[in-house]
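Enquirer: Let's see this in three dimensions:
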Amino acid sequence: MARLRLAFVAAAVVSAAFMSPSAVAQLRPDYYASICPNLETIVRGSVQQSMAKSPISAPAALRLFFHDCVVRGCDASIMIVNSNGDDEWRNSDNQSLKPDGFQTILNAKAAVDSDPQCRYKVSCADILALAAKESVYQSGGPNYQVELGRYDGRVSTRDIVVLPHANFNLDQLNAFFSGLGLSQTDMIALSGGHTLGAADCPFFQYRIGTDTTMDSSLAAQLRGTCSSNPNGFAFLDGSPVSFDNAFYRNLQGGRGLLGSDQVLYSDTRSRGTVDYYASNQGAFFGDFKAAMTKLGRVGVKTAATGEIRRDCRFPN
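Expert: You can find the predicted model right below:
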């Protein structure tokens, strides 16, 4: 219960303190039309190159966007590296973030700044939002317009990080996401992002042999994976590089890897939405796009509260 209260309070602080109407009003898809007209094309090409080099760059960039937005808002504070080690990415809850995701954003930023018209005029926060979209779209997921006009935050501290945990139940998940202004439907749609990528054994090993909602054959497979390799991992669904609705079909069969994913089906209050997405990929795609847009509005900084970082890793 203490963790539930902490998660709710932390999310509510982000929502109330940072989600100002004036900041959200500045967001629009054509924000850079006269500033950096080729922005989306540049980011698309850079993300494509990153994905060709590393198959985990797409899920890593998508996770990075989520981990950024739910802490201080979508201000690329997750990218900041402090010399004293007090920054968000060194919080234990962010240790699952892969270097490939950070490198994807840094590569895209370098590509944007290589255009003289764009140099130092596009925020890392907007590049991160565009890279997340491209990671989804280029993996077979929906294409959608990204609202732009965010400024970068100047602060990143380790202790402020509070994220949903892999053992959260439905009430805990709903409390966290409602603090960000997101509904249960938004939460279930965003969870579908787990159709991409993998999870390390520590995130699900506790369920093996004890959680009766887990398919027995999957449990046996995971037992072998994690007992033989301390650095073992498992894919979150059977098509880890394809953005599709297989994630929800897995949940129907008790093959959700994380407890916080499987609970979406085992709890009858959310099961209907899982069934809907499992049978209708178009509905999932539509709700995912809407949820990503709402998530992208959390914590938006203005020129008065942020900056355009020249290097995503350091405040100016």
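Enquirer: Every contact and neighbour count from this point should use C-alpha atoms.
Expert: OK.
Enquirer: those helices in the chain, which residues are they?
Expert: Secondary structure of the chain (DSSP state H): helices at 2-18, 21-25, 39-53, 57-69, 99-113, 124-137, 170-178, 184-191, 216-228, 246-252, 259-266, 268-279, 281-295.
Enquirer: Mind listing residues that contact the fourth one?
Expert: Helix 57-69 is contacted from outside by 50-51, 74-78, 94, 97-102, 104-105, 128-129, 131-133, 135-136, 139, 163, 193, 196-197, 295-296, 298-299, using CA atoms under 8 Å, 6 or more residues apart in numbering.
Enquirer: run this one through as well so I can compare:
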Amino acid sequence: MTASKRLVVSCLFLVLLFAEANSMGLKVGFYGKTCPQAEGIVKKVVFAAIKKAPTLGAPLLRMNFHDCFVRGCDGSVLLELSNNQAEKNAVPNLSLRGFGVIDDSKAAIEKVCPGVVSCSDILALVARDAMVALEGPSWEVETGRRDGRVSNISEVNLPSPFDNITKLITEFSAKGLDEKDLVVLSGGHTIGMGHCPLIANRLYNFTGKGDSDPSLDSEYAAKLRKKCKPTDFTTAIEMDPGSFKTFDESYFTLVAKRRGLFQSDAALLDNSKTRAYIFKQATTYGSTFFTDFGVSMVKMGRIEVLTGHAGEIRKMCRIPN
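Expert: All right, here's what the predicted structure looks like:
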């Protein structure tokens, strides 16, 4: 091996070692001694918010996902810039809601343990507690993240509801997530709403000839056309009709019947691994979805985290220190 190749290998090893060390900085109960009340405080704030507005659950879950897929799980989606060029100003993030839940959790914790608990950890805890409040799964959230100082609208390149299976797998793989994580986390569409512009092409002009998407059940497409006219840019549609406020397994039954709302939902039937998972959850008594969802959320929560002395612990989640 030449000296230059040895240098490249050594640098790659150091990068991998650094990434592993960062993720190893996370652990369940990280604040057990420094702020033992933290998780209880977050849970109280979240449960009160969801009781008042159950539809906040889905945006809070999406917020965690959107944060981790851009610059890693560093709370950068929470930051605001005076020039409106932060991540939250990007088109995919304009529909996010619930930032006040993060702010309220942070403020309550700061009164008890100032300068200890990061906003990125609060975001991860909020996502978990919101799912529990909607009768969904619970999982042990690893904490110990620190907050980033950078948020840039130009870096927002999230998986899209228009993506095919190849692109989805590539995007998730780039973040260390596999096909199972893709289909499991897509199951988060069991709660929340979509909007007509995101499905208009599936209903009216899929191939540019005024046709509908052949992967969409024709009866379901007819129902959607009654709700979404071609020029409708505002109407919201339930992603999981009938139980969009409850976290359950019914999403997989819908996708198996070709009634997934988005192209990215339908695309999960185009891969043998994701398709097998869908039909297993849709037809097997004793679903593993809740357990699997927690496992994948923990994996997602490790993406490019800042730990140790990297980043900072923000005093307020919307602005860097």
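Enquirer: ok, Arg202 of structure 2 touching Ser218?
Expert: No. In this structure Arg202 of structure 2 lies outside contact range of Ser218 using CA atoms under 8 Å: 10.9 Å.
Enquirer: higher neighbour count, the two?
Expert: Between Arg202 of structure 2 and Ser218, counting by other CA atoms under 10 Å, Arg202 is the more crowded of the two (24 against 15).
Enquirer: Counterpart of that one over in structure 1?
Expert: Applying TM-score structural alignment, one finds that Arg202 of structure 2 aligns to Arg207 in structure 1.
Enquirer: next one: Glu238 of structure 2
Expert: Across the alignment, which pairs residues by TM-score structural alignment, Glu238 of structure 2 is matched by Phe235 of structure 1.
Enquirer: roughly how far apart are that match and Val14 of structure 1?
Expert: Counting by CA to CA, to the nearest Å, the gap from Phe235 of structure 1 to Val14 of structure 1 is 31 Å.
Enquirer: Same question for Asp215 of structure 1.
Expert: When distance is defined by CA to CA, Asp215 of structure 1 is 37 Å away from Val14 of structure 1.
Enquirer: Quick check, central residue of structure 2?
Expert: Averaging the C-alpha coordinates of structure 2 gives a centre point, and the residue nearest to it by CA atoms, centre = their mean is Phe65 (2.1 Å).
Enquirer: Contact partners for the closest residue to Leu190 of structure 1 other than its chain neighbours?
Expert: In space, Leu190 of structure 1 comes closest to Phe288 once its chain neighbours are excluded; the distance is 5.9 Å by CA to CA, 6 or more residues apart in numbering. Applying CA under 8 Å, 6+ apart, one finds that Phe288 of structure 1 lies in contact with 186, 189-190, 192.
Enquirer: so which of the residues you listed is the most crowded?
Expert: That'd be Ala189 among those, by other CA under 10 Å, with 25 neighbours.
Enquirer: Looking at structure 2, name the residue matched to that residue.
Expert: Across the alignment, which pairs residues by TM-score structural alignment, Ala189 of structure 1 is matched by Val184 of structure 2.
Enquirer: Please report how far that match lies from Asp67 of structure 2.
Expert: 18 Å.
Enquirer: Please apply the same query to Ala236 of structure 2.
Expert: The gap separating Ala236 of structure 2 from Asp67 of structure 2 is 23 Å, by CA to CA.
Enquirer: Comparing the two, which residue is more hemmed in?
Expert: Neighbour totals were compared for Ala236 of structure 2 and Asp67, and Asp67 leads with 26 against 15 (other CA under 10 Å).
Enquirer: any idea how far that one lies from Ile102 of structure 2?
Expert: With distances taken as CA to CA, Asp67 of structure 2 is found 13 Å from Ile102 of structure 2.
Enquirer: Likewise for Cys228 of structure 2?
Expert: For Cys228 of structure 2, the distance to Ile102 of structure 2 - CA to CA - is 33 Å.
Enquirer: Can you give me every residue that contacts the closest residue in space to Gly141 of structure 1 that isn't next to it in sequence?
Expert: Of all residues beyond its chain neighbours, the one nearest Gly141 of structure 1 is Phe243 (4.8 Å), with distances taken as CA to CA, 6+ apart. Contacts for Phe243 of structure 1 were tallied using CA under 8 Å, 6+ apart; they are 136-137, 139-141, 193, 195-196.
Enquirer: Is there a quick PyMOL command that grabs whichever of those residues are buried?
Expert: Filtering the contacts of Phe243 of structure 1 down to the buried ones (16 or more other CA atoms under 10 Å) takes a single PyMOL command:
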select buried, resi 136+137+139+141+193+195+196
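Enquirer: biggest separation within the contacts of Phe243 of structure 1, which pair?
Expert: Of all pairs drawn from the contacts of Phe243 of structure 1, the widest gap by CA to CA lies between Tyr137 and Thr195 and measures 12.9 Å.
Enquirer: What is the equivalent residue in structure 2 for Asn169 of structure 1?
Expert: Matched to structure 2 by TM-score structural alignment, Asn169 of structure 1 sits across from Asn164.
Enquirer: so who does the closest residue to that match other than its chain neighbours touch?
Expert: Leaving aside its chain neighbours, Asn164 of structure 2 sits nearest to Ala267 (5.5 Å; criterion: CA to CA, 6+ apart). Applying CA under 8 Å, 6+ apart, one finds that Ala267 of structure 2 lies in contact with 163-165.
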